[in-house]
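Asks: sharing a model prediction with you, sequence too.
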Amino acid sequence: MRGARLLALLLGIGSGVAGCAAPVSSQEVVRSERASFRVVEFATGLERPWGAAFLPDGRLLVTERPGRLRILGRDGAVSAPVPGVPEVVAQGQGGLLDVALAPDFATTRQVYFCLAGAAEGGALTRLASATFSADMARLEGVRTLLDAGPAQASGRNHFGCRIVFGRDGKLYLSTGDRYTDKERAQRLGDLAGKVLRLERDGRPAEGNPFIGRAGARPEVFTYGHRNPQGLAVNPATGSLIEVEFGARGGDEVNLLRAGANHGWPIVSYGTDYDGSPVGTGRASAPGIEEPLRHWTPAVSPSGGNFYAGDAFPGWRGNLFLAALRPSGLVRLTMEGDRVVGEERLLWNRTRFRQVLPGPDGLLYILTDEAQGRVLRLEPAN
């Protein structure tokens, strides 16, 4: 349901700690460093919305973590659940997570899902595909394309689960380390804690860095990741940017290069949840890729996307991250693939799970709530 009322929110300027929360009226303008905007409640009534993708006609696909897919109209109206979605393990952090359109969706109606799936031995990160019926009323022909095994019986955390298509036409998929055995992220024969580069049918993509290496899975593109819940292509450079949770601090934004080791759990800028050092206790080491940006204390970043629209000229080319705890929106100013500035917006209000630009040039945010919403940032003028 759409409305013009603003949320009670806080604007935090710069990279420092935000001040006390202050409610704003329905007409109040939020002023940031490079834009002034209002927050509009675009859609409501979603349960833990996690991933989203705009259809060619401007409608929005949204996943709900318990295992439902909805279509949001251009007016914010929420459809009934779309029949035919893949089965999921909706426990802990698992469920129906990301959704992405095939590059040729307009002709194939093909969509991709990342989810927590059941398999022999427990649960794992799964990539699946399906095709919308001609009337867009249901999904047909659901196929499992890849299981990021081995499956794990213990724990229902750290599935990763973002999908993006690169400029090379390949499908990139992030997988989490599954939490209970951190070392999985360093094992090249294990698909947990990785970013995978795949053909559209789930096969290893041609030219992958570990093809032919004994004991290594050919799908692996980068490794040493903890829980990467953000993947985006930099429109200025074509580079792949990854966003991942640390533990107590050590959240990262990374530039991905084929074959790179991003360090988890050998090194980290944070500490473990019990306060103990991670791995060697060092923040960096030779042969391990340095993050473009890291945070301690944590900002708990989930989804991230670049803004390239016209509604906010001052934000063009910036990378936006949806933050869960403390909650808010992190705006990173980019020069090529370098982070040169940071601003925190809408801080300490509601957990944000994903942020994405719309075809209308506006910015949309999914809130991580039992009564989840889609918020839209609109220019104040």
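Replies: Okay, I see it. Owing to the predicted nature of the structure, the values given are computational and were not obtained by experimental measurement.

Asks: okay, CA-based contacts and neighbour counts for the rest of this
Replies: Will do.

Asks: for the longest strand seen in the chain, packing partners?
Replies: Counting residues, the longest strand in the chain under DSSP state E turns out to be strand 139-152. Contact here means 3 or more CA pairs under 8 Å, 6 or more residues apart in numbering; DSSP states H and E; on that basis strand 139-152 packs against strand 122-132.

Asks: so which elements touch the strand it packs on?
Replies: Against strand 122-132 (3+ CA pairs under 8 Å, 6+ apart) you get strand 110-119, strand 139-152.

Asks: and residue 354, which of those strands is closest to it?
Replies: Ranking the helices and strands packed on strand 122-132 by proximity to residue 354 (CA to CA) places strand 110-119 first, at 14.5 Å.

Asks: ok so, going back, tell me the most buried of the helices and strands packed on strand 122-132?
Replies: Comparing these by mean neighbour count (mean count of other CA atoms under 10 Å), strand 110-119 comes out on top with a mean of 24.

Asks: what does that one rub up against?
Replies: Residues from elsewhere that reach strand 110-119, judged by CA atoms under 8 Å, 6 or more residues apart in numbering: 87-90, 94-102, 104-105, 123-132, 151, 159, 161-163.

Asks: from those residues, list the buried ones, please.
Replies: Using 16 or more other CA atoms under 10 Å as the burial test, those include 88-90, 94-102, 123-132, 151, 159, 161-163 as buried.

Asks: picking that back up, just want the angle from the longest strand of the chain to strand 110-119.
Replies: If you take axes from the mean of the first three to the mean of the last three CA atoms, to 10 degrees, strand 139-152 sits at 40 degrees to strand 110-119.

Asks: show me what the next helix or strand along the chain from strand 139-152 is packed against.
Replies: As assigned by DSSP states H and E, the chain's next helix or strand after strand 139-152 is strand 163-165. Counting contacts by 3+ CA pairs under 8 Å, 6+ apart, strand 163-165 packs against strand 96-101, strand 110-119, strand 171-174, strand 227-233.

Asks: next one: strand 163-165 to chain centre, how far?
Replies: 10 Å (CA atoms, centre = their mean, to the nearest Å).

Asks: and residue 107, that one's in a helix?
Replies: Yes - Residue 107: assigned to a helix according to DSSP: H, G, I helix; E, B strand; the rest coil.

Asks: hang on, the earlier thing: want to throw the helices and strands packed on strand 122-132 into JSON lines with distance to residue 23?
Replies: Formatted as JSON lines, these follow (distance: least, CA to CA, whole Å):
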{"stretch": "strand 110-119", "distance to residue 23": "36"}
{"stretch": "strand 139-152", "distance to residue 23": "42"}
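
Asks: hold the first one in mind and look at this next one:
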Amino acid sequence: MRRSLLSGTALLFCLALAAACGNKTEDKAEGPAPSPPAPAPSATAAPPEAPPSPLAVVLESRAPLVFSGVGGGVVVADAERKLFATAMAGGELSAAAMPEALPAEGRILGFAGKLPGSVWLLFEEPAAGKDAAKNPLYRLERGKGAWKRFAEDWRPHLAPWSKGRILAMSTSSGKLKAKVMEPHGDKPSADLPSARLDDEACAKSLRIEGIAALPSGEVFAAGHCSARRYVIVRWAEPAPSPAASAPVLAASAGAPATSPDDAGAPDGGDGDAGAPVEEAGIAGTALLVADAPAGLLHRALVAQGPNDAWALAAEGGEKAHLYRVEGASVKKEALPADLEGAPRALASASDGTLWLVTARGIWKRYPPGEWERVPPPTRQYPEPDPSWEMFDAWAADGDVWISAKHASKEAERHVLLRLRGAKDIVRWP
């Protein structure tokens, strides 16, 4: 019995020793146990921490947006022409279905006028057969909830002006025409911008591409004269003089619109057939930008005061140029050192702050300071690989709006940004 117990004990000892030796040999052969594999990156992982933004998303849409700043607020619609929204300066967005009576085919080019009672819509109807594309002009009749066709084929530049008026200017007929769209008047007003310029050659070849007007009455226009020379024109009522100047005979600057049928006709000829008539209105001063490259593409024009206007232009679609009108001179202004993307828009707040938008970024400049980059609200969409594209901007008082597109690996949406948040984000399907 004792011999059997010793044999069992020896056997257990040997087995334990063999197990220990075996484990030791295995450890030497394989090394330390590997760490568990790291989990695969999540498809919904948030991007690296984005900088905070003073801007907030106030409208979100699957379809592209048509956005315009107007007097006293903003107007926005979806590109599919199903939805429509307005906001007074300082107020919230009010969204509804698109007012009726727009054509079945075509696209909205933009809005103009002033809120709440004077909203105009510029439209483009596609070519059909032998008929070329047309640009009908509409005015919103809020009481009927519908657009009223005001002109069959006319694409003027519209801006809120002095004394509560809406000013229209265009050169599509080959000569400058100016009209007071609202309120209606039987005769051209004495302060209407005239086709007369202090530069005769420019007066004959002027093509305007943007206008800006001030409540004090001054009007600015940017565009081109002969040989694609970039020009800014200023109309300002001269100081009263004891002796009135004699009337000047020239091609008419156009009478105020009197009906939907004659509103657009002036740009194809308003019945004067080029006949000399007594020129009404104020002569303009042409400020040719001497050092501007030929063929600049106009992008935006804002007026900050009677002798202070800013114009943004693009060279080759990408390189930006910024010019400032100071009295009777124009000078080139510095742009942000880190500017990137095609220049898109320029807006001016009432405190003098300029907001500059390119396809890839947003900048602001408070006078007389330096340009400062403004980050978009990337934190609002914690999604992988975020990117932004900016389209347009508008500013008034302390309100700033920017239309943009946000895209990521997860989604793409068209958005309207604002310098303050909204009680409720408007979401369009």
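Replies: Structure's in. What do you need? Nothing here was measured: the structure is a model prediction, and the numbers come from that model.

Asks: ok so, going back, so for residue 297 of structure 1, which of the helices and strands packed on strand 163-165 of structure 1 sits nearest?
Replies: Of all those, strand 227-233 comes closest under CA to CA, at 16.8 Å.

Asks: give me the residues contacting the very next helix or strand once past the closest one.
Replies: Next in sequence after strand 227-233 of structure 1, counting helices and strands by DSSP H and E, comes strand 240-245. Residues from elsewhere that reach strand 240-245 of structure 1, judged by CA under 8 Å, 6+ apart: 166, 225-234, 251-256, 300-304.

Asks: at 7 Å instead, please
Replies: In this structure, residues lying in contact with strand 240-245 of structure 1 by CA atoms under 7 Å, 6 or more residues apart in numbering are 226-234, 251-256, 300-302.

Asks: report the buried members of these.
Replies: Using 16+ other CA under 10 Å as the burial test, these include 226-234, 251-256, 300-302 as buried.

Asks: so residue 216 of structure 2 sits against residue 162, correct?
Replies: Yes - at 5.9 Å, residue 216 of structure 2 counts as touching residue 162 under the criterion of CA atoms under 7 Å.

Asks: neighbour count: those two, which is higher?
Replies: Set side by side, residue 216 of structure 2 and residue 162 show more neighbours around residue 162, with 16 against 13, by other CA atoms under 10 Å.

Asks: the more buried one corresponds to which position in structure 1?
Replies: The alignment partner of residue 162 of structure 2 in structure 1, by TM-score structural alignment, is residue 167.

Asks: can you give me the strands in the stretch 251-381 of structure 1?
Replies: Using DSSP state E, counting those that start in this stretch, the strands of the stretch 251-381 of structure 1 run over 251-255, 293-295, 301-306, 319-324, 327-335, 338-345, 352-357, 363-367, 372-379.

Asks: now the ones you listed in a markdown table, please, with extra columns for distance to residue 266 of structure 1.
Replies: Shown next, in a markdown table, are these (distance: least, CA to CA, whole Å):
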| stretch | distance to residue 266 of structure 1 |
| --- | --- |
| strand 251-255 | 15 |
| strand 293-295 | 16 |
| strand 301-306 | 21 |
| strand 319-324 | 25 |
| strand 327-335 | 27 |
| strand 338-345 | 24 |
| strand 352-357 | 27 |
| strand 363-367 | 33 |
| strand 372-379 | 36 |
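
Asks: count the neighbours of residue 174 of structure 2 for me.
Replies: Counted with other CA under 10 Å, residue 174 of structure 2 comes out at 14.

Asks: kindly report the same for the one 10 residues further on.
Replies: Neighbouring residues of residue 184 of structure 2 were enumerated by other CA under 10 Å; the total is 15.

Asks: just to check, residue 175 of structure 1 is in contact with residue 197?
Replies: No - checked against CA under 7 Å, the pair residue 175 of structure 1 and residue 197 is beyond contact range at 11.4 Å.

Asks: residue 214 of structure 2 against residue 163, yeah?
Replies: No - the criterion here is CA under 7 Å, and residue 214 of structure 2 misses it with residue 163 at 10.1 Å.

Asks: quick one: contacts for the counterpart of residue 342 of structure 1 in structure 2?
Replies: Residue 342 of structure 1 maps onto residue 371 in structure 2, with residues paired by TM-score structural alignment. Neighbouring residues of residue 371 of structure 2 by CA under 7 Å, 6+ apart: 336, 363-365.

Asks: gap between the closest residue to residue 371 of structure 2 other than its chain neighbours and residue 420 of structure 2?
Replies: Take residue 371 of structure 2 and drop its neighbours on the chain: the residue closest to it by CA to CA, 6 or more residues apart in numbering is residue 365, 4.6 Å away. Residue 365 of structure 2 sits 18 Å away from residue 420 of structure 2, going by CA to CA, to the nearest Å.

Asks: could you do residue 407 of structure 2 as well?
Replies: Using CA to CA, residue 407 of structure 2 is found at 22 Å from residue 420 of structure 2.

Asks: separation between residue 184 of structure 2 and residue 335 of structure 2?
Replies: Distance from residue 184 of structure 2 to residue 335 of structure 2, by CA to CA: 42 Å.

Asks: same thing with residue 361 of structure 2?
Replies: 13 Å.

Asks: neighbour-wise, which of these two wins?
Replies: Set residue 361 of structure 2 next to residue 335 and count neighbours by other CA under 10 Å: residue 361 wins out with 22 against 16.

Asks: how far away is that one from residue 107 of structure 2?
Replies: Distance from residue 361 of structure 2 to residue 107 of structure 2, by CA to CA: 27 Å.

Asks: cool, and residue 66 of structure 2?
Replies: For residue 66 of structure 2, the distance to residue 107 of structure 2 equals 9 Å [CA to CA].

Asks: out of the contacts of residue 371 of structure 2, which end up buried?
Replies: Among these, those classed as buried by 16+ other CA under 10 Å are 363-365.

Asks: could I get those in a markdown table, plus columns for distance to residue 395 of structure 2?
Replies: Formatted as a markdown table, those follow (distance: CA to CA, whole Å):
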| residue | distance to residue 395 of structure 2 |
| --- | --- |
| 363 | 13 |
| 364 | 11 |
| 365 | 13 |
